[in-house]
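[1] Take this sequence and fold it.
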Amino acid sequence: MKTGLIGAMREEIQLLEHDIENLKVHEYGVRKFYEGTIGGKEVVMVLSGWGKVAAASTATTLINLFQVDQLVFIGLAGSLMENLRIGDIVVADKLIQHDVDLTRLDGLGTINPPFYKKFKFPVRKGAQKRALEAVKQFTYNLHGGQYPEINAKYQPTIHIGAIGTGDQFVASRKGKDKIVDKHPELFCTEMEGAAIAQVAADYRVPCTVIRIISDNADDDAHASFERFLFEDISKISVEIARLMFV
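    Predicted structure coming up:
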């Protein structure tokens, strides 16, 4: 099985480049695709950049040009639930584009919707299981002291739930409440996952998304995100990504 591994930012996955054997680097457009093997399993790693269009473009290239069998996205997200702490890890069971609103088209029964009317994409059980196993192994290793480079106080809780995607960095209580009012089932919000899930649904390719909570999507979000980004994110996300290939 060939895996397309995506991160929006260099800090989220780029260090994994050193683990890729038989490395070949391809350039398509503005992106570099790192192809090879990890633990004998085929991988193509790429940075998508921020936002739904960037994520969808990247996923489409991985499927059409590299013929990957599954898509995996790992990165940061803002919490939408009070019980999620900064550093907790969310494994998606559903991906929702929270900024799509077609309610004004309800009742137009004579018009066939263009492929999707509800932009909600469930994660296949097999893909979710593989992601959850990697995250559980990471926390097991963490508790066993196998990552001395990660702050010893870091003890994340694992959550399984719906992840929301929109083309906005949510950094106000008002913005957060607006999303929660519309989609109370969402655990966290980010800018790429559900766009990748839509492309995966188009091509019938399984995908999974793993998100590490970097902020509370409130008025302190920018400062919290920046602190988390430059502390342990690379070490955490790269270790989780590596365990996807064990």
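[2] can we go C-alpha only for contacts and neighbour counts from here?
    Noted.
[3] Show me which helix runs longest in this structure.
    Assignment by DSSP state H gives helix 125-143 as the longest helix of the chain.
[4] who touches it?
    Outside helix 125-143, the residues that touch it by CA atoms under 8 Å, 6 or more residues apart in numbering are 89, 91-93, 147, 155-156, 158, 206-210, 239-241, 243-244.
[5] Need the buried ones from those selected in ChimeraX.
    Here is the ChimeraX command that selects only those of the contacts of helix 125-143 that count as buried (16 or more other CA atoms under 10 Å):
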select :89,91,92,93,156,158,206,207,208,209,210,239,240,241,243,244
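[6] Could you verify that Ala59 is part of a helix?
    Yes. Per DSSP: H, G, I helix; E, B strand; the rest coil, Ala59 lies within a helix segment.
[7] Pull up the gap between the spatially closest residue to it that is not a sequence neighbour and Ser57, please.
    Excluding the flanking residues, the one nearest Ala59 by CA to CA, 6 or more residues apart in numbering is Ile196, at 6.0 Å. Taking CA to CA, to the nearest Å as the measure, Ile196 falls 9 Å from Ser57.
[8] One more, so I can put them side by side:
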Amino acid sequence: MKRLLASVLLLAALFLPATGFAAPVLDATPRIAVMSAYAPELVVLLAATTDKQTHSINGIDFTTGTLGGKKVVLVLSGISMVNAAMTTQMLLDRFEVRALLFSGVAGGVDGGLHIGDVAVPGRWGQYLETHIVRQTADGSLAPVPWASLPYPPMGVFQPSNAYVRRDGKAEPERKFWFAVDPALLALAERLVPTVALDRCAANKTCLEATPKGVVGGDAVSGPAFMDNAAWRDYLSRTMQARVVDMETAAVALVAEQNHLPFIAFRSVSDLAGADPDTNRINTFLGLAASNAAKVVTRFLAEMPLVERKS
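    Next comes the predicted model:
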């Protein structure tokens, strides 16, 4: 009987929902989080950070320290949307984050942007939050009846609004765009165009023109490396996207859900399908990542330590 009771209690512990569980807070110091997708984007920022201490959770390193005169926590989101969303929530659960900055590279979509330029968009959307829709006998498309469709399709790919849960509402909100924090964007508008950016990569390959910082407009993210001229044209015409990447819109959604001020700095490493020969990310990744890091470091030095929104 005792053995049977022990087995029942063990099964209950395994399968009944846990109560009162909370992720352990690893550092209670108010900090600004700085996130990049993968190592080449974060290396310059890590090198410039002092008083470093690393906390490792499930293979993810969170590094606390001081950068640009501010207390920070730096982390790699991992590549693509699921990793980015997961890591962002882990970060917010375990550190006292007051604002979140993303530093990295992107594909240039806007014809006015060039490799090495740093874009700071005002809002982000998930262009591959999508329905792959049915084609009827006459070739027309037949979206599912419950579809929430903000934009016309690209072939059979029909962009959809994301589902966003809200306090006190039984049904999720459907929305496409997630805005960055207006106060941080205002600071970027004043500051970013004044930052001197590099024109030559470490391999001595130089750009024809000196890169610039551009603030405002729209950008999109999706779980695919985008290197296709037709899709680039579609994102430019349909959504007026300036850049495209694989993480930022997911981070923006998590930040909004947690009432956290957020902004992203993405430097153009390639032209997302419009490069004249082959995709140039391998040539200009280091230059683009360094330019984004320069802007972020200067931005950190100027920004106040903001209060979390309630």
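[9] re the thing from before, now do the contacts for the residue nearest to Ala59 of structure 1.
    Residues counted as contacts of Ile196 of structure 1 (CA under 8 Å, 6+ apart) are 52, 55-56, 59, 207.
[10] could you show me where the helices are in the stretch 151-300 of structure 2, in order?
    182-191, 229-239, 248-257, 281-302 (DSSP state H, counting those that start in this stretch).
[11] what does stretch 8-19 of structure 2 correspond to over in structure 1?
    With TM-score structural alignment applied, stretch 8-19 of structure 2 matches no range in structure 1.
[12] same thing with stretch 248-266 of structure 2?
    Structural correspondence for stretch 248-266 of structure 2: residues 193-211 of structure 1, per TM-score structural alignment.
[13] how long is the matching stretch end to end?
    The first-to-last residue distance of stretch 193-211 of structure 1 comes to 9 Å (CA to CA).
[14] out of the contacts of Ile196 of structure 1, which is most surrounded?
    Cys207 (31 neighbours; other CA atoms under 10 Å).
[15] What is the neighbour count of the closest residue in space to it that isn't next to it in sequence?
    Excluding the flanking residues, the one nearest Cys207 of structure 1 by CA to CA, 6+ apart is Leu71, at 4.4 Å. Per other CA under 10 Å, the neighbour tally for Leu71 of structure 1 reads 25.
[16] Then Glu192 of structure 1?
    When neighbours are defined as other CA under 10 Å, Glu192 of structure 1 has 29 of them.
[17] Verify the contact between it and Gly166 for me.
    Yes. Between Glu192 of structure 1 and Gly166 there is a contact under CA atoms under 8 Å: 7.4 Å.
[18] Quickly list what's touching both of the two.
    51-52.
[19] what's the closest residue to Val205 of structure 1 other than its chain neighbours in contact with, if anything?
    Residue nearest to Val205 of structure 1 in three dimensions, not counting chain neighbours: Gln70, with 5.7 Å by CA to CA, 6+ apart. Applying CA under 8 Å, 6+ apart to Gln70 of structure 1 gives the contacts 1-4, 205-207.
[20] any idea what Ala99 of structure 2 aligns with in structure 1?
    Taking TM-score structural alignment, the alignment pairs Ala99 of structure 2 with Gln70 from structure 1.
[21] Any buried residues in stretch 209-228 of structure 1, and which?
    By 16+ other CA under 10 Å, the buried positions in stretch 209-228 of structure 1 come out as 209-219, 221-222, 224-225, 228.
[22] how do the contacts of Gln70 of structure 1 look in structure 2, which are kept?
    Retained in structure 2 by both residues aligned by TM-score structural alignment, their matches' CA atoms under 8 Å are the following of those: 2-4, 205-207.
[23] can those go into a markdown table with extra columns for distance to Gly75 of structure 1?
    Shown next, in a markdown table, are the kept ones among the contacts of Gln70 of structure 1 (distance: CA to CA, whole Å):
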| residue | distance to Gly75 of structure 1 |
| --- | --- |
| Lys2 | 20 |
| Thr3 | 16 |
| Gly4 | 14 |
| Val205 | 20 |
| Pro206 | 18 |
| Cys207 | 14 |
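[24] still on that earlier bit, the residue nearest to Ala59 of structure 1 and Ser48 of structure 1, how far apart?
    Distance, Ile196 of structure 1 to Ser48 of structure 1, using CA to CA: 10 Å.
[25] Can you check which residues contact both of the two?
    Residues within reach of Ile196 of structure 1 and of Ser48 at once, by CA under 8 Å, 6+ apart, are Ala55.
[26] is it true that Lys71 of structure 2 touches Ile32?
    Yes. Judged on CA under 8 Å, Lys71 of structure 2 makes contact with Ile32 at a distance of 6.4 Å.
[27] Those two: which has the busier surroundings?
    For the pair Lys71 of structure 2 and Ile32, the greater number of neighbours falls to Ile32 (28 against 20), based on other CA under 10 Å.
[28] The more buried one maps to what in structure 1?
    Aligned counterpart of Ile32 of structure 2 in structure 1: Thr3 (TM-score structural alignment).
[29] Would you enumerate the residues in contact with its match?
    Each residue near Thr3 of structure 1 by CA under 8 Å, 6+ apart is listed here: 42-44, 68-72.
[30] measure it to Val135 of structure 1 for me?
    From Thr3 of structure 1 across to Val135 of structure 1, the span is 17 Å (CA to CA).
[31] Equivalent analysis for Tyr28 of structure 1, please.
    Tyr28 of structure 1 is 31 Å from Val135 of structure 1, by CA to CA.
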